[in-house]
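1. Sequence and predicted model, in that order:
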Amino acid sequence: MSSAQPVPAPSPLPDERKALLARVVDGLDAPSLWWLSGYAAGLAQGHAGPQLSLLQGHAPLAAATQRATVVYGSQTGNAKRAAEKLAQELEAAGLGVRLLRADAYPQRELAGERLLYIVISTQGEGDPPDDAIGLVEFIAGKRAPKLPELKFAVLGLGDSSYADFCGIGRRLDARLAELGAQRLFALGEADLDIDSIAAPWRAQALTHARELLKAPAVPLATVTPLRPHGAVSPPPVAWTPERPFSAEVLLNQRISGRAFRNAPFRQYGPFDKDVRHIELSLAGSGLHYEPGDALGVRQRNPAPLVDAVLQALRLDGDEAVTQAEETLPLREWLAGKRELTKLSRPFLASHAALGRAEALNDLLAPARNAEFAALLGDHQLVDVLRRWPAPWEAAELVAALRPLAPRLYSIASSRKRVGEEAHLTVDVLDYQAHGHAHLGSGSGFLAALDEGAHAPVYVEANERFRVPADASRDILMVGPGTGVAPFRGFVQERAETGAGGRNWLLFGARHFDTGFLYQTEWQDALRNGELHRLDVAFSRDQAEKVYVQQRLRENGREVWDWLQNGAHFYVCGAIAMGKDVHAALLDIASEHGALDRDAASEYLTKLQTEGRYARDIY
């Protein structure tokens, strides 16, 4: 049976206005488009001419007493989605609301805010996400205004497998109160199972907003609707973490070499690196991604990992366990529903109490945060179970463990070159520690997939990690190890679109012959002009270790010249490396830009807020 499709109304705009509109909306994210739609609707109601101050964001969209402001800082998209949900709920209740990414928030308006909700994720060890750096520094700094008339609430998102869980959320919450603002209700601290905390936090936020704001009988033209008046809500994304697409594995190939153990200067762990290049088919999914985005993988914990936990606890994997009205064998809970490789403070506290493990309980004290962080980085669940035995029952264990979170992998390809495929670069964690073999959850799952098998996947957008919209801009890319993955996609994208800007890659690994990922591709790219410069650092191939940050300092004058001429700078890889690269950039700005330390720091912050210095660190 067929049904008539609605015919779009003819556009009233002349061709030159259509072209102008296309230029205005090009590259805008969803919150920006929602803002623009509300602004246009307001103009239509009043038949007023455009007000430049509104278009430039120089004035509030509604009187501060008539609306709530929702600001989010997000690294992987979780905080953005949580903020969007709150804004949609406020709008549905007929309340005035504006939704802003932290780097789009006009800082001068903070003094005039009356109701502010902040949703912010913690990046790494207590750092703000890149899009919130400027706002966080402003609120924490001397220029922040006193806020006696502001009412606020903060929702922090984090990962309790890090010692400074929701650290930036806690500091923002405390600082706003210090500035005289009134906290409406307690800080929300959401772990990987975000909605268990975020949903009741949003409910409280909505209740307070209803009490503090009065919904007008007729919508105000100055209130920003989150979608155009009368428009149908866009269809939900087809594939999500809860409903992933089953992608066929087209290729699963090891791309790290094997070492010659008699070579000079070599320092080896028990195993050589196993890095995989994995190609997945997205055919028929409708999934789209841009270089810089990540692919989420709904993995299962490897069977040896599950067996080790069951053996340590002497539990029966076939025992039926019911949680939240779902009944599964214990083995299935552990394989597909619970975290086994990442520890959390709440679980360790429960385990210490159950096992009467005073030594473990002592590690949870705030004064021992460094030792606690070392424990989180060095132990999996099974190590804790072996080191500090405790009499867990199956149902209690399932209730205490965190839900299994999908793993995110930077996409190592451009759709313009590979079509309906997504390529990944995966470092397989398979190592010996505490006398036993250890496996990574996501990487172990992917490594075991044969060609023709399927992986449950979805796309996680990363809007702040994109090639420049201005294709004439140069780019510098720092990506040691598997951090090089997104830059493979960047170079492919820039080549396929004929970008005029130069591409400079700085790559690092332990050894040239075992760790130079995509070596022949980079050499081909240099020959054919897709890559204009390549600098490498192989830290263990000589007596003195050499890292990518040293290559940056050695080429500091050229790095500074590129940045001064408008280049974009990207970093992808481990948190510690990201901090070392940031320190190198500070040194370069100080030495070659003649800036003192404070001015150099402000310069880098400016680059970040402008979107010219982007990081994807983990």
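-> Sure thing, it's come through. Here the structure is a predicted model, which is why all the values come from computation and not from measurement.
2. From now on I want contacts and neighbour counts done on CA atoms only, so please keep to that.
-> Fine.
3. Strands of the stretch 451-600 of the chain, residue ranges please.
-> All strands of the stretch 451-600 of the chain, identified by DSSP state E, counting those that start in this stretch, fall at 454-460, 475-478, 503-509, 533-538, 568-573.
4. If you count neighbours, what's buried in the last one?
-> In this case it means strand 568-573. Of the residues in strand 568-573, 568-573 count as buried by neighbour count, 16 or more other CA atoms under 10 Å.
5. Mind putting these into TSV with distance to Ala600?
-> Shown next, in TSV, are those (distance: CA to CA, whole Å):
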residue	distance to Ala600
His568	17
Phe569	15
Tyr570	18
Val571	18
Cys572	21
Gly573	23
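6. Spatially, which two of the residues you listed are the most separated?
-> His568 and Gly573 (17.1 Å; CA to CA).
7. check which helix or strand covers Lys606.
-> Under the criterion of DSSP states H and E, Lys606 resides in helix 597-609.
8. Return the set of buried residues in that helix.
-> 600-601, 603-605, 607-609.
9. Now those residues in TSV, please, with extra columns for distance to Ala83.
-> Compiled in TSV, those are given as follows (distance: CA to CA, whole Å):
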residue	distance to Ala83
Ala600	32
Ser601	29
Tyr603	29
Leu604	27
Thr605	24
Leu607	25
Gln608	22
Thr609	20
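10. quick one: Asp450 is in a strand?
-> No: per DSSP: H, G, I helix; E, B strand; the rest coil, Asp450 lies outside any strand segment and is coil.
11. distance of it from Ala405?
-> Distance from Asp450 to Ala405, counting by CA to CA, to the nearest Å: 23 Å.
12. Neighbour count for those two, which is higher?
-> The neighbour comparison of Asp450 against Ala405 (other CA atoms under 10 Å) goes to Ala405, with 20 against 14.
13. And what about that one, helix, strand or coil?
-> Here Ala405 is coil, with the state taken from three-state DSSP.
14. Quick check: it touching Leu340?
-> No: contact criterion CA atoms under 8 Å: Ala405 and Leu340 do not qualify, at 10.5 Å.
15. The structure to be compared is supplied as follows:
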Amino acid sequence: MSNLPNENSPSKANPFSSPLLVNRLLTEGSGKETRHFEFCLKDSGMEYLPGDSLGVLPTNCSEVVADLLNAVGLTGEEQVEAGDRSMSLSDALSGYFACTVLSKMQIKKFNQIAQSDQLGELLEVANKEALMEFMWGRELIDLFLEFPQSGMDAETFISFLRPMAPRLYSIASSLSAHPDEVHLTVAVVRYEGYGRKRKGVCSSYLAERVGESIPCYLHPNKNFKLPEDGNLPIIMVGPGTGIAPFRAFIEERKTNGASGRNWLFFGDRSQSTDYLYGEELDAYKRDGVLNELDLAWSRDQEEKIYVQNKMMEKKAELWSWLQDGAIFYVCGDAHRMAKDVDQALKRIVAEEGSMSEEDALAWVKGMQRERRYLKDVY
């Protein structure tokens, strides 16, 4: 199967309207909301491979649009240019412009009108950390609520805005196992900040729908693929929603009868509420599809345990798999998890391979050059 798009394939500019078939909560009783979505691809012509992503084009929540218009002092009926089309400001805010995320450039442009001493001070080079702290948890609407501007026209207002970007999600299914379907695993963002309830634009857009058609397109990822040789072993590290592509990998290997061994490291807060696809994974382990399944729960005991801790516990076996040519995959949080896993991997190579720190680093770099150490992190 090829996943190279042709000129008629759905794209960001010409998405496919895919019926949302299933919207299921995976984390009943958890402090986090993670959902499983299934979309119908029938008649779309879309073919994907495990490791690819799905681009979703959301619309902004009607309450967010109404609140923003009210804060700016506009009705929404004003006509504006959005891309190459003329439409009402309300429609433009709903489907074309990003209305929530606040950037330094927006603050800078806003302050050319507001002339706020406070914002001016934050924008000084020396106050980079203070600016980041100011932006944390704030949205565009907060600028207008905290620094009210009267008489702003629609054209000036949209000059602060950027086009809304699609959201890319790692695909959580194998097309071989689920013909005409694509599945996603999505952490839904909801929080309170500065006296207002906030939510992620795309994650909440999906969470609040079922049965509707969702504009989407495929985004191939040639740098995160299963090996062509199904005999090779693979090691997958994917805590939280990082499980998504590995669910696809496991389904693909099972469906195609690949003989290579499979090892998954998964983790989250609590096994009772956050074991994403737990029944599936346990069944794969019982049936021998997963040769190894190591689970790390950070809040089920006094000491926090993470996937990198489980790697260290199994360092001798992990090193043996690497010696056998295993491909090592990591998916999930780039800021902490992926760095911690990387450090654990280098430590395992040094300790089990009896190498110096410098030689272990070179060995891991060799894995990367040989495409045996692959990451899908965000």
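-> Received the coordinates, thanks. Values in this document were obtained by computation on a predicted structure and should not be read as measured data.
16. Let me see the TM-score of these two.
-> Here the superposed chains carry a TM-score of 0.93, computed using TM-score structural alignment, normalised by the length of the second structure; 376 aligned residues with a CA RMSD of 2.1 Å.
17. Buried residues of stretch 371-390 of the first structure, list them for me.
-> Within stretch 371-390 of the first structure, the residues scored as buried using 16+ other CA under 10 Å are 372-373, 375-376, 379-385, 388-390.
18. With distance to Leu397 of the first structure added, can I get the strands of the stretch 451-600 of the first structure in JSON lines?
-> Shown next, in JSON lines, are these (distance: least, CA to CA, whole Å):
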{"stretch": "strand 454-460", "distance to Leu397 of the first structure": "26"}
{"stretch": "strand 475-478", "distance to Leu397 of the first structure": "42"}
{"stretch": "strand 503-509", "distance to Leu397 of the first structure": "40"}
{"stretch": "strand 533-538", "distance to Leu397 of the first structure": "44"}
{"stretch": "strand 568-573", "distance to Leu397 of the first structure": "33"}
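19. closest to Leu55 of the first structure out of those strands?
-> strand 568-573 (26.2 Å).
20. what does the closest one correspond to over in the second structure?
-> Using TM-score structural alignment, strand 568-573 of the first structure corresponds to residues 327-332 of the second structure.
21. For that stretch, give me the average deviation versus the first structure.
-> Mean deviation of stretch 327-332 of the second structure relative to the first structure after superposition (mean CA distance after the TM-score superposition for the first structure): 0.8 Å.
22. now that stretch: how far from the chain's centre is it?
-> The chain centroid and the centroid of stretch 327-332 of the second structure are separated by 14 Å under CA atoms, centre = their mean, to the nearest Å.
23. Ala358 of the second structure corresponds to which position in the first structure?
-> Residue 358 of the second structure: Glu, not Ala. Using TM-score structural alignment, the equivalent of Glu358 of the second structure in the first structure is Asp598.
24. try Ser62 of the second structure
-> Applying TM-score structural alignment, one finds that Ser62 of the second structure aligns to Ala303 in the first structure.
25. mind listing what that match touches?
-> By CA atoms under 8 Å, 6 or more residues apart in numbering, the residues touching Ala303 of the first structure are Ala335.
26. Distance of it relative to Asp587 of the first structure?
-> Separation of Ala303 of the first structure from Asp587 of the first structure (CA to CA): 48 Å.
27. longest strand of the second structure?
-> Longest strand in the second structure, counting residues (DSSP state E): strand 16-25.
28. List the buried residues in that strand.
-> Under the neighbour-count criterion of 16+ other CA under 10 Å, strand 16-25 of the second structure has 16-23 buried.
29. Make JSON lines out of those residues and add distance to Asn262 of the second structure.
-> Output for those, formatted as JSON lines (distance: CA to CA, whole Å):
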{"residue": "Phe16", "distance to Asn262 of the second structure": "34"}
{"residue": "Ser17", "distance to Asn262 of the second structure": "35"}
{"residue": "Ser18", "distance to Asn262 of the second structure": "32"}
{"residue": "Pro19", "distance to Asn262 of the second structure": "33"}
{"residue": "Leu20", "distance to Asn262 of the second structure": "31"}
{"residue": "Leu21", "distance to Asn262 of the second structure": "30"}
{"residue": "Val22", "distance to Asn262 of the second structure": "28"}
{"residue": "Asn23", "distance to Asn262 of the second structure": "28"}
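30. What is the nearest of those residues to His36 of the second structure?
-> Closest approach to His36 of the second structure among these (CA to CA): Asn23, at 5.9 Å.
31. Next up, the contacts around the closest one.
-> The neighbourhood of Asn23 of the second structure, defined by CA under 8 Å, 6+ apart, consists of 35-38, 207, 209-210.
32. Not counting its neighbours along the chain, what's nearest the counterpart of Asn221 of the second structure in the first structure?
-> Superposed on the first structure with TM-score structural alignment, Asn221 of the second structure falls opposite Asn462. Distances taken as CA to CA, 6 or more residues apart in numbering place Asp293 nearest to Asn462 of the first structure, at 4.8 Å, with adjacent residues excluded.
33. which residue in the first structure lines up with Ser18 of the second structure?
-> In the first structure, Ser18 of the second structure lands on Ala247 (TM-score structural alignment).
34. Distance-wise, check that match relative to Glu554 of the first structure.
-> For Ala247 of the first structure, the distance to Glu554 of the first structure (CA to CA) stands at 43 Å.
35. Trp35 of the first structure too?
-> As judged by CA to CA, Trp35 of the first structure and Glu554 of the first structure stand 45 Å apart.
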